[in-house]
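K.L.:
Sequence and predicted structure are below.
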Amino acid sequence: MPDQRVRDFAAIRCASARRCGVGQVLLADAERRIALSGHDEAWLTVVLSNDPARGFYERHGWRRDGPATIEIEHGSRPDVLYLWRFAKSVTCLTPVLGGRAVAPVLRSGP
C-alpha cells in the first residue's frame, strides 16, 4: 500500500509569471500525478503569513486542514516555522471508449 503522504512538492513563481496560469497548470499536473500514483489524498503546507498562496490553493479546491509546525536549524539554534496544512482528495478515473482506455481524467472531491 503506498504511503498516503506526498512530500516535497514546491512551486517557485517569479513575478513576471504571476496571474498567467502557470501555477494552475503546474498544480493540476501535480494533482494528476499524485492520483495516478495511487494516492487518494494530497497535502501541502503554506507559511501562515503567505496569504496569496493560501488564496491560490483555496481557489483550486484545497481545504485548510489545520495548523502545522516544522523545526528548522538556523545556525546554532532551531527555529519553528508556523504553517497551514492544506489537503485535497484526488481520484483518477480512466474512461473507457469502445472497450479501450483513454487518457486518465482527474476528478477532485471536497
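P.N.:
Thanks, I have it.

K.L.:
from here on, contacts and neighbour counts on C-alpha atoms
P.N.:
Will do.

K.L.:
Pull the contacting residues for Val47.
P.N.:
Leu81, Tyr82, Leu83, Trp84 (CA atoms under 8 Å, 6 or more residues apart in numbering).

K.L.:
can I get the residues you listed in a markdown table with distance to Ala42?
P.N.:
Shown next, in a markdown table, are these (distance: CA to CA, whole Å):
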| residue | distance to Ala42 |
| --- | --- |
| Leu81 | 21 |
| Tyr82 | 20 |
| Leu83 | 16 |
| Trp84 | 14 |
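
K.L.:
got a list of contacts for the biggest strand by length in the chain?
P.N.:
If you go by DSSP state E, the chain has its longest strand at strand 77-93. Residues from elsewhere that reach strand 77-93 (CA under 8 Å, 6+ apart): 31-32, 34-36, 39-48, 57, 61-73, 104-110.

K.L.:
Now do the nearest residue to Glu71 once chain neighbours are set aside: how many residues are near it, please.
P.N.:
Using CA to CA, 6 or more residues apart in numbering and skipping residues adjacent in sequence, the residue nearest Glu71 is Val80, 4.5 Å away. Under the neighbour criterion other CA atoms under 10 Å, Val80 is assigned a count of 11.

K.L.:
try this one next to it:
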Amino acid sequence: MRIRNAEPHELDRLASLWHSGWQDAHARILPAGLARHRTLHSFRQRLQEHIADVRVAGEPGAPLGFAMLAPDELYQLYVHADARGSGVAAELIADAETQLARRGTATAWLACAIGNERAARFYEKHGWQRVGTMVSRLPTPDGEFPLEVWRYEKVLRR
C-alpha cells in the first residue's frame, strides 16, 4: 500500500475517520471534560492546521488511515474500523518512523491514552517501548487540558 501526503480535499473524510476512531478508542476511558471538546469540527480544524504533517494510506479521496507527525513525535495514528487488521496501521507506523528519521529524529515518542490496551499492544509489537507516564497538555477551546498518558519511545537512529 502506498503511503502519501494528505490532500486538502480529504479533510472531511479524514476528520470523520479520526472522530470515529477517537470515539471508539477514547470516549469510554478519557474524562468527559475532554470528550466534549472532541467534536467532528475540532478534528477537521486540527487536521487543517497540520495538513502538511499528515500521511495517508489509501487512494486519494478514500483514506483508510492516517498518521500525523510533530517534530519528533508520532502525534496521531488512526485507521478506519473496516481497515483494522489489514496491515494499514503497520504501514503507517513504518512510514511515520521513516519520515521522522529523515527529519533527523534520533528517538521518536508518542503519547497513548492510559487504558488504550489495543493501541499499547500495537505500539509494543512494532518496537516502541513504554518509558513511563507524562502529562500531555491538550489544547481545547477552554485552554489546555492536562491528561496523564503513557509515553512510548523508539530509537530511530543511533
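P.N.:
Ah, there it is. The model shown is predicted, which means the values in this text are computed figures rather than measured ones.

K.L.:
ok so, going back, please identify which of the contacts of Val47 of structure 1 is nearest to Val22 of structure 1.
P.N.:
The nearest member of those to Val22 of structure 1, counting by CA to CA, is Trp84 at 22.7 Å.

K.L.:
Where do the strands of structure 1 begin and end?
P.N.:
Taking DSSP E, the strands of structure 1 run over residues 41-47, 63-74, 77-93, 96-97, 100-101, 105-109.

K.L.:
mean shift between the first one and structure 2?
P.N.:
Strand 41-47 of structure 1: mean distance to aligned residues in structure 2 after superposition is 0.4 Å, counting by mean CA distance after the TM-score superposition for structure 1.

K.L.:
related to what we said a few turns ago, TSV for the strands of structure 1, including distance to Val22 of structure 1?
P.N.:
Formatted as TSV, the strands of structure 1 follow (distance: least, CA to CA, whole Å):
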stretch	distance to Val22 of structure 1
strand 41-47	18
strand 63-74	21
strand 77-93	20
strand 96-97	30
strand 100-101	29
strand 105-109	18
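
K.L.:
What is the neighbour count of the counterpart of Gln129 of structure 2 in structure 1?
P.N.:
Aligned by TM-score structural alignment, Gln129 of structure 2 pairs with Arg63 of structure 1. When counting by other CA under 10 Å, one arrives at 17 neighbours for Arg63 of structure 1.

K.L.:
out of the contacts of Val47 of structure 1, who's nearest Arg19 of structure 1?
P.N.:
Nearest to Arg19 of structure 1 among the contacts of Val47 of structure 1, counting by CA to CA, is Trp84 at 22.5 Å.

K.L.:
And the residue nearest the centre of structure 2, how far from Gly21 of structure 2?
P.N.:
The centroid of structure 2 falls nearest to Gln76 when counting by CA atoms, centre = their mean (1.3 Å). Taking CA to CA, to the nearest Å as the measure, Gln76 of structure 2 falls 11 Å from Gly21 of structure 2.

K.L.:
and if you look at Ala90 of structure 2?
P.N.:
From Ala90 of structure 2 to Gly21 of structure 2 the distance is 16 Å (CA to CA).

K.L.:
Would you reformat the contacts of Val47 of structure 1 as CSV and include distance to Leu93 of structure 1 and neighbour count?
P.N.:
Converted to CSV, those look like this (distance: CA to CA, whole Å; neighbours: other CA atoms under 10 Å):
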residue, distance to Leu93 of structure 1, neighbour count
Leu81, 37, 12
Tyr82, 35, 16
Leu83, 32, 18
Trp84, 29, 19
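
K.L.:
Go through those and say which is closest to Arg5 of structure 1.
P.N.:
Trp84 (15.7 Å).

K.L.:
what do we get in structure 2 for the closest one?
P.N.:
Using TM-score structural alignment, Trp84 of structure 1 sits opposite Trp150 in structure 2.

K.L.:
Could you do Ala53 of structure 1 as well?
P.N.:
Correspondence of Ala53 of structure 1 to structure 2, assessed by TM-score structural alignment: Ala119.
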